[in-house]
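Visitor: Generate coordinates for the sequence data below:
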Amino acid sequence: MALEYRLFSQIDLADPFFDSLKNDYKEFTEWFNKKAAQGECTYVFYSDNGCLDGFLYLKTEDEAVSDVVPILPAHMRIKVGTFKINAHGTKLGERFLKKVFDHALDRQINEIYVTIFDHHQSLINLFGSYGFQLVAHKTTPNGREGVYLRRVRHTPYVDPMQSYPLVNLASSTPYMLALMPEWHTRLLPDSMLVNENARIIQDVSHTNSIHKVYLGAIPGMNRLTPGTPIVIYRTTDNQGPAEYRSVATSICVIEEYRHLSSFQSKDEFLRYCGPYSVFTEPELNDFWDRRRYPHVIRFSYNVALNRRPTRQQLADEVGIDRTLRWSLVPLTPAQLLNIARLGQIDESLIVY
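Guide: You can find the predicted model right below:
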């Protein structure tokens, strides 16, 4: 099922999903009903059997956070007002976090914060793995919560996860990696070639996650080491000249490269690929049996370009050699920055 943006008034507060929130926050029912009366919306996730499994409410603030110690000075921030998931071995928490970062990027806001009770250790660990740090405490009649803050930009680069969605050009040669339209659409739904002005609100393919696993047979893919930035290049769909239908769509960062032969068994291979791959299990079984795609890369999906530079622009304005086969092309840092500018993304996301 999809992550949906719904009115509070369309959500059943009596659903047992909300019981733990009502226990943690005595005022939760009153707060929920107030949001419903105000016509506000929130993200929800329903499982395939129709059960509510996730709830995410985000709020934009610009005042000081004065009910915490120490006080957070006035600043534009995204507040993660409510974040709850029922984990069933899925990556729903990461999908929700991607939505949090998407909101911050879309609104050009640098700070995100969330308050979490100490007994929700798994939630603390999830936010901590993406760089959220304990900066204050909040004490209410409900108990004491930690206040966890993350700055999106203008912060030292740590690694692809802790610093997501930043892209670091300082230590690796960037590349442009070609994907055929069939795989591109499945893998990177935010980068489909349609006018998606409501991209942040509507979303929402099951493939919308921070981490991706992709298999390929392009020579040289073993050079894609952890931290390597990659520009995703969607090849032509043959609906028009390739000069205008082949486009750069996204900037991602390699987290790990593995050769198919590094897996000791099919079960190990399926366990590795399954949670993050958009390939079906029959497809993965076929890939393993036929050994057609020996290169396995895991990468983070950092930025979808707001404008998609065409092959013509990539050649004429970025300087990518037309005589090369554009399957896996090394780029200079200047070329990646030029693609970012043509893509009209926030250049402060690029560290160099």
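Visitor: use CA for all of it now, contacts and neighbours both
Guide: Fine.
Visitor: next helix or strand past the longest helix seen in the chain?
Guide: Among all segments of the chain classified by DSSP state H, the helix with the greatest residue count is helix 92-106. Per DSSP states H and E, the first helix or strand lying C-terminal to helix 92-106 is strand 111-117.
Visitor: Give me the contacts around the next helix-or-strand element following that following strand.
Guide: Toward the C-terminal end, the helix or strand that comes next after strand 111-117 (DSSP H and E) is helix 121-129. With contact meaning C-alpha atoms under 8 Å, 6 or more residues apart in numbering, helix 121-129 is reached by 93-94, 116, 118, 161-162.
Visitor: Buried by neighbour count: which residues of helix 121-129 qualify?
Guide: Residues of helix 121-129 classed as buried by neighbour count (16 or more other C-alpha atoms under 10 Å): 123-124, 127-128.
Visitor: before we move on, what about stretch 70-83?
Guide: Buried positions in stretch 70-83, judged by neighbour count with 16+ other C-alpha under 10 Å: 72, 76-80, 82-83.
Visitor: Tell me how far P282 lies from H259.
Guide: With the distance defined as C-alpha to C-alpha, to the nearest Å, P282 ends up 20 Å from H259.
Visitor: what do you get for I116?
Guide: With distances taken as C-alpha to C-alpha, I116 is found 40 Å from H259.
Visitor: To compare with the earlier structure, here is another sequence to fold:
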Amino acid sequence: MELIQKKFKNINLQDYFFNSLLKDYQEFAHWFARKAEDNAYVFEDDRGNINGFLYLKIENEVITDVMPHLPAKRRIKVGTMKINARGTKMGERFLKKIFDHASHNGVDEIYVTVFPHHDVLIGLFQKYGFSRVAEKISENGVELVLLKELHKLQDDLVKSYPMVNNMNVKRHLLSLKPEWHTRLLPDSILKNENARIIEDVSHTNSIHKVYLSAMQGLENLKRGDILLIYRTSDGLGPAHYRSVATSIGVIEEYRSIHSFATRDEFMTYCRPYSVFSDAELNQFWARKKYPHVFRFTYNTALKRRVTRGEMIEQFGLDPNNYWGFMALTQNQFDSIVRAGQIDEGIIIN
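Guide: A predicted model of the protein is given here:
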């Protein structure tokens, strides 16, 4: 099941999926018809049934159909978002797509209107920093207006997502082998890799990631630490040119594998966001070969990959250090980020 873009005119409004929207909004069918040439994101199963729908719109004007009115700003309106969650992190996948659009289009805010009875959806938006700022009253009833200001840190790293707090934190380079890198961070896939090998499963849908490793030093990770993800060489050329920095994440939590009381507790923690299969996780639990377990948010991919050679020759990284897990100075990190051409405003200094 893939997230794809389709024109409204090619989306089946008669699908059972839309029944609740047709019930909530009297004008939904007419609105849908007017959007015939516009694009929306949909999740479809193998039989063509819709399991998720997302429509985004960029606005610049004063929002007058809510109380109080919202002043003119460049915003993304989540015009419609509905999901049927069946085991995958579809809600997170949609939120990530919304944030990707916001970064790409340089907007200041994102907002959505939602009826109070959709408590699960409201909770999802609030988890990622949306707060209630107004109400929309129409023939359909009263909707809550939830808004998130971008380029502004909140009191929690998940609520601040995708912003990265680069003040008074530690920064680390973390290396991943190509096979794990592609499975864990699909948006950072390199041009010479085959996107078809990426399965549409929980860990690739999600904002959050869980990884296990035996590298020394990982036990010192703290919540809020920044990770610069480094994909090691694919063996098709010298590491000097083939090993590259690709992504930025933020540590949510570190756990020793020995801190889990039971296998079931370990599996429950790792399974939703891990690249590893149940068989691999069972083996890791039995052997305790990879004692470091950590969860992090996947905040952004570098638009331009920065090579090992550049990091050594231009930004002062020591080629003799152990590049599996290595501390970075703020100057080194900032220089690599600039060279990586990430969207302006993601990193808050």
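Visitor: What does the superposition give as a TM-score?
Guide: The TM-score (TM-score structural alignment, normalised by the length of the second structure) is 0.95; 344 aligned residues with a C-alpha RMSD of 1.7 Å.
Visitor: on that earlier part again, so for I116 and H259 of the first structure, which residue has more residues nearby?
Guide: The residue with more neighbours, out of I116 of the first structure and H259, is I116; 20 against 14, by other C-alpha atoms under 10 Å.
Visitor: thinking again about what came up before, ok, of the buried residues of helix 121-129 of the first structure, which one's closest to M180 of the first structure?
Guide: F127 (33.6 Å; C-alpha to C-alpha).
Visitor: Including distance to T332 of the first structure, could the contacts of helix 121-129 of the first structure go into TSV?
Guide: Formatted as TSV, these follow (distance: C-alpha to C-alpha, whole Å):
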residue	distance to T332 of the first structure
G93	35
E94	31
I116	42
D118	45
M161	23
Q162	25
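Visitor: Now which of these would you call buried?
Guide: Buried, going by 16+ other C-alpha under 10 Å: 93-94, 116, 161-162, out of the contacts of helix 121-129 of the first structure.
Visitor: Those: which two are farthest apart?
Guide: Largest pairwise distance in those, by C-alpha to C-alpha, is 20.4 Å, between I116 and M161.
Visitor: Now do the helices in the first structure.
Guide: 19-24, 28-37, 92-106, 121-129, 181-187, 242-245, 266-273, 281-290, 311-316, 333-342.
Visitor: and whatever residue of the second structure lines up with L337 of the first structure, how many residues sit next to it?
Guide: Under the alignment (TM-score structural alignment), L337 of the first structure pairs with D334 in the second structure. Here the count is done by other C-alpha under 10 Å, and D334 of the second structure has 16 residues near it.
Visitor: got it, and E145 of the first structure?
Guide: 19.
Visitor: which position in the second structure aligns with it?
Guide: With TM-score structural alignment as the criterion, E145 of the first structure matches E143.
Visitor: and if you look at L177 of the first structure?
Guide: That one, L177 of the first structure, aligns with L174 by TM-score structural alignment.
Visitor: And the residue lying farthest from the centre of the second structure, how far from D24 of the second structure?
Guide: Residue farthest from the centre of the second structure, counting by C-alpha atoms, centre = their mean, is E139 at 35.2 Å. Applying C-alpha to C-alpha, the value for E139 of the second structure to D24 of the second structure is 10 Å.
Visitor: Find the residues that touch each one of these two.
Guide: With C-alpha under 8 Å, 6+ apart as the test, E139 of the second structure and D24 reach no residue in common.
Visitor: The first structure: which residue goes with G79 of the second structure?
Guide: Checking TM-score structural alignment: G79 of the second structure goes with G81.
Visitor: ok, its match - contacts?
Guide: If you count contacts by C-alpha under 8 Å, 6+ apart, then G81 of the first structure has 56-59, 114-115 around it.
Visitor: Pick the one among these closest to V152 of the first structure.
Guide: Nearest to V152 of the first structure among the contacts of G81 of the first structure is V114, at 14.0 Å by C-alpha to C-alpha.
Visitor: What lines up with the closest one in the second structure?
Guide: Using TM-score structural alignment, V114 of the first structure sits opposite V112 in the second structure.
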